[in-house]
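> Quick one, what's the 3D model for this:
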Amino acid sequence: MFQTFDTTSSPEQGPPRLAALRQEIAAEGLDGFIVPLADQHQGEYVAACDKRLEWLTGFTGSAGFCVALADRAGVFVDGRYRVQVKAQIAPDFTPVDWPETKLGDWLAASLPDGGRVGFDPWLHTLGEIEAVEARLKGTGIELVESDNLVDRIWPDRPDRPCKPVTRYPDDMAGETDAEKRGRLAAALREAGQQAAVLTLPDSICWLLNVRGSDIPRNPVVQAFAILHDDGKVQIFSDETKFRVLAEAQADDDAIDIAPWDAFEPVLTQLDGPVRVDKSTAPLAVTRALQSADITIALADDPCILPKACKNPIELTSARAAHLRDAAAMCEFLAWLDAEAAKLVGGTGDGLTETQVVQALEGYRRATNALQEISFDTICGSGPNGAIVHYRVTEQTDRALAAGELLLVDSGGQYLDGTTDITRTVAIGTPTDEQRACFTRVLKGMIAISQARWPKGRSGHDLDALARIALWRAGLDYDHGTGHGVGQYLSVHEGPARLSRVSDIALQPGMVLSNEPGYYREGAFGIRIENLIAVQEAPALPGGDAHRAMLDFETLTYVPIDLSLVDADLLDRDERDWLNAYHAECHARLADRVSDTAADWLARATKAI
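Coordinates of the predicted model:
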């Protein structure tokens, strides 16, 4: 099993650790200290040695931060984690609704007489610090660069991961690393930039056609890199990780590998302008360049957009990965349907969330292609389904019960693609309220699937399509509608999203999730998720000939629970889409699954 069910959160440890941190804060002459989730690579998923937020507070979510002051400690979480955080932190910490409450505003209210708040410049970006400082003008509050005070009080902090990289096949990448380096170097020269600093692990992996295993669930390697305008790359990491690259080096010195501690000195020796991404690079990178009076060109990481726009070979591979994963999902859902029938009929021995997770991973492993799961499977029954990023543990494991909903959000890491799918199923006969809520979520998912839009529009312009049916019923959900997905890389990938806050134009080749939901605390959670790829839309009769349009290709083909669909709430186009989708599921999967799953598939894809 890749997934474990141990409890990593320790709320009872929070108060003494907070007290120790406050002692360090006072000793430094500070009034507070910021503890982010992010590591020096600004990762959403971090290595054990970088889980400072979890170690201090007990909160295990994938976004958020804590600010410790002398008399209060706020844990800032977004809408995905407002149920979860209540169960994971001690009363010494106070949840803060973020981003509705800005850090600068909270500090101003909490330190009315001003003060000095420390932060580690390796764990925050220039853009992040600038935004906070802008809101602190006139408050008398100063942000102070500091050593990491949490590391001082963490006696058994784990070592940094040091696992070797592997080469990613060029025939799956669709481009050699030399071609990528040359293409991006040409863009640097055109922009008049001498070099670009790369700090995102997935950017470095994509550029060099390598994959790693430093971060669980994400096939990435932790490193820093500098891409020069001649296409050469300097890597800074544990040198043993990159032995496979060093051994493959030709006579040229296109790739140089150096230890971690060489990074800052090399930064100060560069010729400018040097490209730095203010939204992803640690502030410490900017400070090192400034110390040597090197001209900084603030611009996006040059790998981010090319990486997000999958090439035709990558998309072909992704389609294969999704069909393989869909077959495994159908085997799982057929098994789950049979087990639920036993439960409802009173003939089964009961079924728990952990057993469901184990079964699903088993079906994926049976493909003999699974490299890892793409994140810890979210399997929430009944009220646990309302915890958006719920992770079942031995302590929280809950038995499935008739009349409840089960939300399963999961994915696999395959060499040819990364998958992410959510299905919500009824255990027994659903209530009218459950069916109405589910169908409104489904209407939003269909609306995104059917969307067409002019080139140049972003996820901000589409997000509302997924919410209108919920809004009309006075309902909504507190997370984005979709995130980017990597190609055997991170399951959450920038820069594009389907979100109210995304202004990145959608471009062909981008792979995104489509996952509206609805959550009723203490009762149930609903989410339906497919992965979709942006593509050129065909011209329509009578349309503007000069106006290029885009739409989505669906990559995920797994049936949606028809027992939860209230057909009366769907219009004709929505019913037609659902029936066509299910017909396509059957056509693509019937020959890929066992006889038992094929029988289930035939029932699950019947027209309504």
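
> drop to CA atoms for contacts and neighbour counts, all remaining ones
Fine.

> And what about Glu24, helix, strand or coil?
helix (DSSP: H, G, I helix; E, B strand; the rest coil).

> what number of residues lie near it?
Number of residues near Glu24 (other CA atoms under 10 Å) recorded here: 18.

> any idea how far Leu21 is from the closest residue to it other than its chain neighbours?
Leaving aside its sequence neighbours, Glu24 sits nearest to Leu149 (CA to CA, 6 or more residues apart in numbering; 6.5 Å). Distance, Leu149 to Leu21, by CA to CA, to the nearest Å: 7 Å.

> for comparison, sequence B:
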Amino acid sequence: MTDHSDRLAALRAELVTHGLAGLVVPLTDEHMSEYVGGYAQRLAWLTGFEGSAGTAVVLPETAAIFIDGRYTIQVREQVDAGDWTYVDVPQHSVAGWLARQAKAGQRIGYDPWLHTVGQVAAMRAALADVGAELVAVDANPIDAIWTDRPQPSPARMTVHDDAHAGVASAAKRAAIADWLAEQRADAVVLTALDSIAWALNVRGGDVAHTPVALGYAIVAADGTTDLFVAPGKVDDALRQHLGNAVRIHDRQAFAGALGRYDGQRIAADPERAVAAIHEALAAGGARVLPLRDPVVLAKALKNPAEVAGHRAASIRDGAALSRFLRWIEREGPKGGETELSAAARLLAFREETGLLRDTSFSTISATGAHGAIPHYHVTEASNARIAPGQLFLIDSGGQYADGTTDVTRVMPIGAPTEEMRDRFTRVLKGHIAIATAIFPDGTPGAQIDGFARRPLWEAGLDFGHGTGHGIGSYLAVHEGPQRIAAPNYPGGASLEPLRAGMMLSNEPGYYKAGEYGIRIENLLLTIPVTIPGGDPERPMLGFETLTFAPIERTLIDPALLTQVELSWLNAYHAEVVARIGPVLDGEDRAWLESKCSPVS
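Down below sits the predicted model:
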């Protein structure tokens, strides 16, 4: 038996002591975060799966792990098929699987601090239909057997300067108060860590790659706020920044505080505030208003300071990436580098800027077949040598005080095949289609997702993930509510209307299992577009590309590009030289100019 087999057996034994037949284990924390601290990595500890999205369900005779198309290959490499059944989502749901697998009389446990109200309702209804019961646990059973479970991070909460934030916290809280007045609500519970960070102009170090601090906030109708955070995270500078209008409490007092709103109307986001919070508010006599966190949209609409900061961060980050691309082109074919050494070299280039705070996620440094795993995570065990004949994919980003970056490039190690060039060029055509898209204000991302796929569809090909995600301002690398994604891909359709000021990624790809992966990713700013002769009553939007680094010319088949696409590519590369060139010196600059010379 493996360690993970032993852990599964231990969990089943622990469940028996609680009178439970099963347990649902999501990959999240008490804040419904996408990326979580080590203390909340229960799914990885139990199964070995290291992806960033997934859920497990354990029953007495069977166990399943639910993953989307980004992790089809990865889950089979990391999770033992002898212990676990692999279940694809969104084709199948946890609730639907429970309805088929659970037996009458069984009690299935769930942690109410790790599930939304909707998730709980769906599972409860499915189990009730077969005579089984969903049971809330007082303490997570995994924690009882995870003997070396990490403690939550002790990192301090820090001040995010108003010069980078663009708007003072007091003004943000006043805007939340105005929203509460519109909703006739007495207060709103903020549970998403990036919402709290944005609203209070604070940052932290509790989650790897995402500068947030563990805590909760309740904003009242007058804008005053109760912040619940571990006492050790607070210092005098933070107290002075927050001022008297923000009352600071121990994080442990949060659950009890939810019972003090008898007769009041309290807003709580049904997607971001866990079931335990909704239940505690209701139990205390509050009327819970299931409304979206008001910070979500406000945070997505970047203000001028945030946009200017991102532009500055993109220049230094693009220069670091360009230096790395030159290095990998030179060193990769020699056979002495690996995925880990390449990731370390790119990190070193970023650190040489003197302004890097962290990477914005674990760098995806993937050569050959590993590139076909969209969210591949290199480890000492999986680390592969970079060798001639492969495609090397590097998806990475930096966290700077003035902006968060995310960019993907692909480099051939030696000469690429004609198939590689064909696939790369089709991905590039899709990338250009998104970059040049013009659409009515309010169009949801789902409606433009197909623009990126058409060149691949025409060859009978596709990619199994969304085309774009929102991004934070020195915050989460994946930020909602906007996305570019159609219904039949992971995460479902993105129906959020696109608005000026939203930032998104543009990252179509192609993945040939067992051989190589391709993805071209830049970040975009949604901007108003004026079209001569257009209907003045129908405002239009388009995108400004924010990321600058060369797109590998030896992988491009110019015969597949239209004249319009060639013009875009050459104009983009000219701008790369104009923006990045002045930051580079000597051979690095000469290399950049050569890489960005016109393609015809």
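
> so what number do they get for TM-score?
TM-score of the superposed chains, computed with TM-score structural alignment, normalised by the length of structure 2, equals 0.96; 590 aligned residues with a CA RMSD of 1.5 Å.

> thinking again about what came up before, quick one: residues contacting the corresponding residue of structure 2 for the residue nearest to Glu24 of structure 1.
The equivalent of Leu149 of structure 1 in structure 2 is Pro141 (alignment by TM-score structural alignment). Applying CA atoms under 8 Å, 6 or more residues apart in numbering, we find Pro141 of structure 2 in contact with 11, 14-15.

> Ok, Leu143 of structure 1 next?
Listed by CA under 8 Å, 6+ apart, the contact set of Leu143 of structure 1 reads 116-119, 133.

> Check the secondary structure at it for me.
Note that with three-state DSSP, the state of Leu143 of structure 1 is strand.

> Any figure for the gap between it and Cys66 of structure 1?
Distance, Leu143 of structure 1 to Cys66 of structure 1, by CA to CA: 15 Å.

> Repeat that for Ala386 of structure 1.
24 Å.

> Please apply the same query to Ile532 of structure 1.
As for Ile532 of structure 1, its distance to Cys66 of structure 1 is 35 Å (criterion: CA to CA).

> who's more crowded, these two?
Neighbours per residue, other CA under 10 Å: of Ile532 of structure 1 and Cys66, the larger number sits with Cys66, 26 against 23.

> A strand includes the more buried one, no?
Yes - counting by three-state DSSP, Cys66 of structure 1 falls inside a strand.

> Please name the nearest non-neighbouring residue to the counterpart of it in structure 2.
Under the alignment (TM-score structural alignment), Cys66 of structure 1 maps onto Ala56 of structure 2. In this structure, Ala56 of structure 2 finds its nearest non-sequential neighbour in Ile65, 4.3 Å apart by CA to CA, 6+ apart.

> Am I right that the one you found is in contact with Ala53?
No - at 10.6 Å, Ile65 of structure 2 does not count as touching Ala53 under the criterion of CA atoms under 8 Å.

> how close does the residue nearest to Glu24 of structure 1 sit to Gly32 of structure 1?
Relative to Gly32 of structure 1, Leu149 of structure 1 is positioned 11 Å away (CA to CA).

> between those two, what contacts are shared?
With CA under 8 Å, 6+ apart as the test, Leu149 of structure 1 and Gly32 both reach Ile25.

> List the contacts of the most centrally placed residue in structure 1.
Nearest to the geometric centre of structure 1 sits His492, at 2.8 Å (CA atoms, centre = their mean). Applying CA under 8 Å, 6+ apart, we find His492 of structure 1 in contact with 483-486.

> Now do the same for it: its match in structure 2.
By TM-score structural alignment, His492 of structure 1 lines up with His478.

> Same question for Gln290 of structure 1.
Checking TM-score structural alignment: Gln290 of structure 1 goes with Ala282.

> swap in Gln434 of structure 1?
Counting by TM-score structural alignment, Gln434 of structure 1 lines up with Met420 in structure 2.

> Likewise for Ala590 of structure 1?
By TM-score structural alignment, Ala590 of structure 1 lines up with Gly581.

> quick one, what contacts that match?
Neighbouring residues of Gly581 of structure 2 by CA under 8 Å, 6+ apart: 319, 589, 592-593.

> give me that answer again for 10 Å
Taking CA atoms under 10 Å, 6 or more residues apart in numbering, we find Gly581 of structure 2 in contact with 315, 319, 322, 574-575, 588-593.

> What subset of those residues is buried?
315, 319, 322, 574, 588-589, 591-593 (16 or more other CA atoms under 10 Å).

> Quick check: the farthest pair among these?
Pairwise distances among the buried ones among the contacts of Gly581 of structure 2 were taken by CA to CA; the largest, 16.8 Å, belongs to Ile315 and Trp591.

> what's the matching residue for Lys310 of structure 1 over in structure 2?
In structure 2, the residue paired with Lys310 of structure 1 according to TM-score structural alignment is Lys302.

> And for Ala399 of structure 1?
Aligned partner of Ala399 of structure 1 by TM-score structural alignment: Arg385.
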